[in-house]
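# I'll drop the sequence and a predicted model, then ask my questions.
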Amino acid sequence: MGPARPRRAPSPPPELPLLLLVHDQGSAAPMRVLAAARGLCRVVLLCEQGDPELAAGLRSVAGHADIVDLTGLDDESVCRLAAGLSPAGVVTFSERRLRLTALVAAACRLPFHRPETVDALTDKFEQRRILRNGGVQDTRCALVRDPAGLAGALALVGLPAVLKPRFGAGSVDTCLVRSERECGSRLAEFTEGGDPAGQRDFVLEEYLHGDPDGAGHGVGDYVSVESVVVDGEPRTVAVTGKPPLVPPFRETGHILPAPLAPPLAADVIGLEQRAIRALGVWHGVTHTEVKLTPDGPRIIEVNGRLGGHVAEIVQRALGYDLVAAALRGALGLPVAEPRPAPCEPASQRHGRVAFQYMLVPPADARGAVRPAELVEELAGLPGVDLVDVPGTDGRPAHWRAGTAGALGIVYGSADDHTALRALLDQLQVKMAAFWLKPSVEPV
């Protein structure tokens, strides 16, 4: 045997780029982001650590990621702090942190929405103006700040109309109004107490009547389009169908693929892409809600972030990781092309139809809720894989809380859209019966 050759010391692993996650309540929990970031980047969370709404998510990542507390810092201080970390990317999955993330991105010269684009994405009145001026869609719309301005707004918009906050998400304080009296009553209720920051301005806009034949019987008359935007070009990942809304406008989940004929899906995508370009979206993930009307698809709103609960169903149904796509785009890395094409005929698709069904109580719900009873009621239905009903305080949230008032989510799949409609009917019947049970005080 010859002399032993000297062993070369192993090379240290390359340093991963640093990604800032501007964290708040949103569509991707910290642990979900860390899972998508594995082997891709190091994640530093920027957030207000003392916020009780964030406590559980922050505990889950303790020891797995650095957390920088923003409590008490103004925007300029946050931008200086962020720049000092020399990040390679910045991202958020929170509607209310879009503006701060845009400012951080600008200060660090990183890809994200420009501040003026965030204005267009978060201000519902401004968004309607831009879409109208860009020739995308003219939706009658008026800004209302107090009951004194209602007469002029109603003369412009007409009845019925939709009253919603100028800023916000999740259908909070969003309702249909059919008379001037009802509109004034709702506006007074929603603005009680005032808001010196001006964030309680409301928008009154024309009600878009749905086409029951658009998606077919048993499902909602609207869809959402999930896209990844790279250098100003939207790449459509999915057209997502919906179960029927719970009044007034509370979303109850997602269906993938959506039960749309390919020509209608193509029209929906074409409208969504024109809207994204008109609003100046250049980078990131978007979630665009589109109403199916007798006159064709119409934009409800364009959101400049991942939709709530969307990443799970897209990955389950299509195998596409929207969270990872958002991280790669933020880092300036290539983003995977979505497959299959959302306009592909249903006969050429393979696999089951995936769904999420959110357990949203009716507006007049008063009875106490026992999670174990709900799980028992629903878990035995064919096609149901999981009923997730976290512990509650026993009382359903008021309808003004919007989709945040859901008690839990049912996850599952069906062989096709016909079978899915039958399953959704069973879920709705069981939930209706559940709420008719005698009220029981929580133990």
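Everything's here; your move. Numbers count the residues shown, from 1 in each chain.
# rest of the way, CA atoms for contacts and neighbours
OK.
# ok, now which ones touch the nearest residue to Gly307 once chain neighbours are set aside?
Closest residue to Gly307 apart from its sequence neighbours, by Cα to Cα, 6 or more residues apart in numbering: His287 at 5.4 Å. His287 makes contact with Ser224, Val225, Glu226, Ser227, Val302, Asn303, Gly304, Arg305, Leu306, Gly307 under the criterion Cα atoms under 8 Å, 6 or more residues apart in numbering.
# looking at this, His287 is in a helix?
No - counting by DSSP: H, G, I helix; E, B strand; the rest coil, His287 falls outside a helix, being strand.
# which parts of the stretch 151-300 of the chain are strands?
Secondary structure of the stretch 151-300 of the chain (DSSP state E, counting those that start in this stretch): strands at 161-165, 175-177, 202-206, 222-230, 233-240, 253-256, 284-293, 296-303.
# pasting the second one now:
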Amino acid sequence: MRAEHPMVVLVDAYGTGRHLRAAFAGLGAQVVHLSSTPEPLKSLKAPDLSSYAAALVAADPVETARRLAELRPALVVAGQEPGVPLADLMSEMLGLPTNGSALSAARRDKYLMIEAVRKAGVRCARQFRSDDADAIAAWAGEQDGRPVVVKPLAASGAQGVSICTDPNQARGAARAILGTVTMYGETNTEVLAQSYLAGTEYIVDTVSCRGERYDAGVWRYDKRRRGARNVSHRDVLVPPDDPVVAELTAYTHDVLDALGIEFGAAHAEVMMTPDGPALVEVGARMNGAMHPDFDAGCCGADQARASALAWLRPEEFAEEFAGRTYRRLREAFVYHVATDFAGLVESVDASVLAEIDALESVRAVTVKPSPGDWLRPTVDLPSSPLTVHMAHADAAALARDQARVLALSKEVFQLA
């Protein structure tokens, strides 16, 4: 018998994780927020805690589990990347549906992630980790002149990722990472170097339930080179009948199996190389650009609702989603606007934003910097000042409106 108002605990529902609250509430659940850190992470869009039944802050694991047990929750679910280990541990300790804690570290640490995938016999990059920039340079020098990728162990949004063509570049990239803080508030004490994967990079979004899966979307990265980095320009929705989709999703399912992801959303980045798919990285959480209305209008469903069903109503998920693939109802992409401007944001012009929002192809506009924040030249996703979700039946209309968005974006921020 289904509980009338089951209790769901969301851990760190930053960014797109906030959409899970509405999705669970839509299924009749009461939703509590649990923060894994004493203070909110300033680099991520914070959840509106007033919309939750209660807001808690984690203490030591035993005490946190005791406090949660008093609420008699049906689920403990990660809302964003930093909350994955805590959600895994709490759900396991409370005997709830869980991905378990045994592979939690491999779902966050990119070195452990690739090693788990390699152990399962799934194609992946060569790699090396170290807290010594000279050691990173030495490893790069052993790659027979091939480029290497140097990046943090547990960041997102291409933060700190550099493509290096020689050991000196690798050394410099490692030094630039060591000691810095990721968007998740974690200090980079080590650096990861990997063999460069040549090919076309894709996003593969999924939702799992007891190991059965829904392929929620495949998006092709359209990137632009900015300095030593390839920066996301657009995420372009791929038609589900494109042969590459079946190959990418089958490969991603193998990756999820290797990482023990049996429940909930996952967001994978996969390179289609001449030898086949190879994992860049995967997060046990939703796509960071996921927008429920946009995804439902373009793909037929959104990852938040599918995730809520997978966790809370497995039988309904099985009937509606298991073993199925998204649809492409119209051409669509997520446009990550880049900027070369730098300075303190004095104001944001609401009239310019309204003009962007009124364009025929625009479905949603997300503004990242607020007055008082620093605008900086775009080098990764966090430093893209605008995210614009765009869809239209006519590709020409999309191209026209994208050009207009770019022109108007230069007028959005007034700098002091």
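That came in fine, so what should we check first? What you see is a predicted model; the values in this text were computed from it and never measured.
# TM-score for this pair?
Once superposed, the chains reach a TM-score of 0.83 (TM-score structural alignment, normalised by the length of the second structure), with 402 aligned residues with a Cα RMSD of 3.5 Å.
# mind checking the strands of the stretch 151-300 of the first structure for the one nearest to Val335 of the first structure?
Nearest of these to Val335 of the first structure, taken as Cα to Cα: strand 222-230 at 8.1 Å.
# pull the distance from that closest one to the chain's centre.
Counting by Cα atoms, centre = their mean, to the nearest Å, strand 222-230 of the first structure is centred 11 Å from the centre of its parent chain.
# one step back: preserved in the second structure, out of the contacts of His287 of the first structure?
On the basis of both residues aligned by TM-score structural alignment, their matches' Cα atoms under 8 Å, what survives of these in the second structure is Ser224, Val225, Glu226, Ser227, Val302, Asn303, Gly304, Arg305, Leu306, Gly307.
# and Pro277 of the second structure, what does it touch?
Residues near Pro277 of the second structure by Cα under 8 Å, 6+ apart: Arg123, Glu247, Leu248, Tyr251, Val270, Met271.
# columns distance to His417 of the first structure on top of the strands of the stretch 151-300 of the first structure, output as CSV?
Below are the strands of the stretch 151-300 of the first structure laid out as CSV (distance: least, Cα to Cα, whole Å):
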stretch, distance to His417 of the first structure
strand 161-165, 30
strand 175-177, 29
strand 202-206, 31
strand 222-230, 15
strand 233-240, 13
strand 253-256, 9
strand 284-293, 18
strand 296-303, 21
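# point out the one among these that comes closest to His64 of the first structure.
strand 284-293 (24.9 Å).
# mean shift between the closest one and the second structure?
Compared with the second structure after the fit, strand 284-293 of the first structure shows a mean deviation of 1.5 Å (mean Cα distance after the TM-score superposition for the first structure).
# equivalent range in the second structure for that strand?
On the second structure, the counterpart of strand 284-293 of the first structure by TM-score structural alignment is residues 264-273.
# show me what counts as buried in that stretch.
By 16 or more other Cα atoms under 10 Å, the buried positions in stretch 264-273 of the second structure come out as Gly264, Ala265, Ala266, His267, Ala268, Glu269, Val270, Met271, Met272.
# rewinding a little: Glu15 of the first structure: which of the strands of the stretch 151-300 of the first structure is closest?
The closest of the strands of the stretch 151-300 of the first structure to Glu15 of the first structure is strand 284-293. By Cα to Cα, the value is 24.4 Å.
# the counterpart of Gln426 of the first structure in the second structure is in what secondary structure piece?
By TM-score structural alignment, Gln426 of the first structure lines up with Ala403 in the second structure. For Ala403 of the second structure, the element it lies in under DSSP states H and E is helix 395-409.
# quick one: contacts of that helix?
With contacts defined as Cα under 8 Å, 6+ apart, helix 395-409 of the second structure is touched by 331, 335, 337, 352, 356, 359-362, 386, 390-392.
# residues in contact with the nearest residue to Ser60 of the first structure once chain neighbours are set aside?
Spatial nearest neighbour of Ser60 of the first structure, excluding adjacent residues (Cα to Cα, 6+ apart): Met31 at 6.6 Å. For Met31 of the first structure, the contacting residues are Gly57, Ser60, Val61, by Cα under 8 Å, 6+ apart.
# please indicate which of the residues you listed are buried?
Gly57, Val61.
# among the contacts of Met31 of the first structure, name the ones in helices.
Cross-referencing the contacts of Met31 of the first structure against helices under DSSP state H gives Gly57, Ser60.
# switch the contacts of Met31 of the first structure over to JSON lines; also include distance to Glu76 of the first structure.
Putting the contacts of Met31 of the first structure into JSON lines (distance: Cα to Cα, whole Å) gives the following:
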{"residue": "Gly57", "distance to Glu76 of the first structure": "26"}
{"residue": "Ser60", "distance to Glu76 of the first structure": "29"}
{"residue": "Val61", "distance to Glu76 of the first structure": "27"}
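# so which of the contacts of Met31 of the first structure is the closest to Arg166 of the first structure?
Nearest to Arg166 of the first structure among those: Gly57, at 28.5 Å, using Cα to Cα.
# which SSE is the residue mapped onto Ile114 of the second structure from the first structure in?
Aligned by TM-score structural alignment, Ile114 of the second structure pairs with Arg128 of the first structure. Per DSSP H and E: Arg128 of the first structure is located in helix 124-133.
# that helix: average distance to aligned residues in the second structure?
Averaged out, helix 124-133 of the first structure is 1.5 Å away (mean Cα distance after the TM-score superposition for the first structure).
# what about that helix, distance to the chain center?
20 Å.
# angle of it against strand 161-165?
When axes from the mean of the first three to the mean of the last three Cα atoms, to 10 degrees is applied, the directions of helix 124-133 of the first structure and strand 161-165 differ by 130 degrees.
# and the helix or strand just after helix 124-133 of the first structure, which stretch of the second structure?
As assigned by DSSP H and E, the chain's next helix or strand after helix 124-133 of the first structure is strand 141-144. Using TM-score structural alignment, strand 141-144 of the first structure lines up with residues 127-130 of the second structure.
# with stretch 229-237 of the first structure instead?
So stretch 229-237 of the first structure sits over residues 208-216 in the second structure, by TM-score structural alignment.
# endpoints of the matching stretch, how far apart?
Taking Cα to Cα, to the nearest Å, the first and last residues of stretch 208-216 of the second structure lie 10 Å apart.
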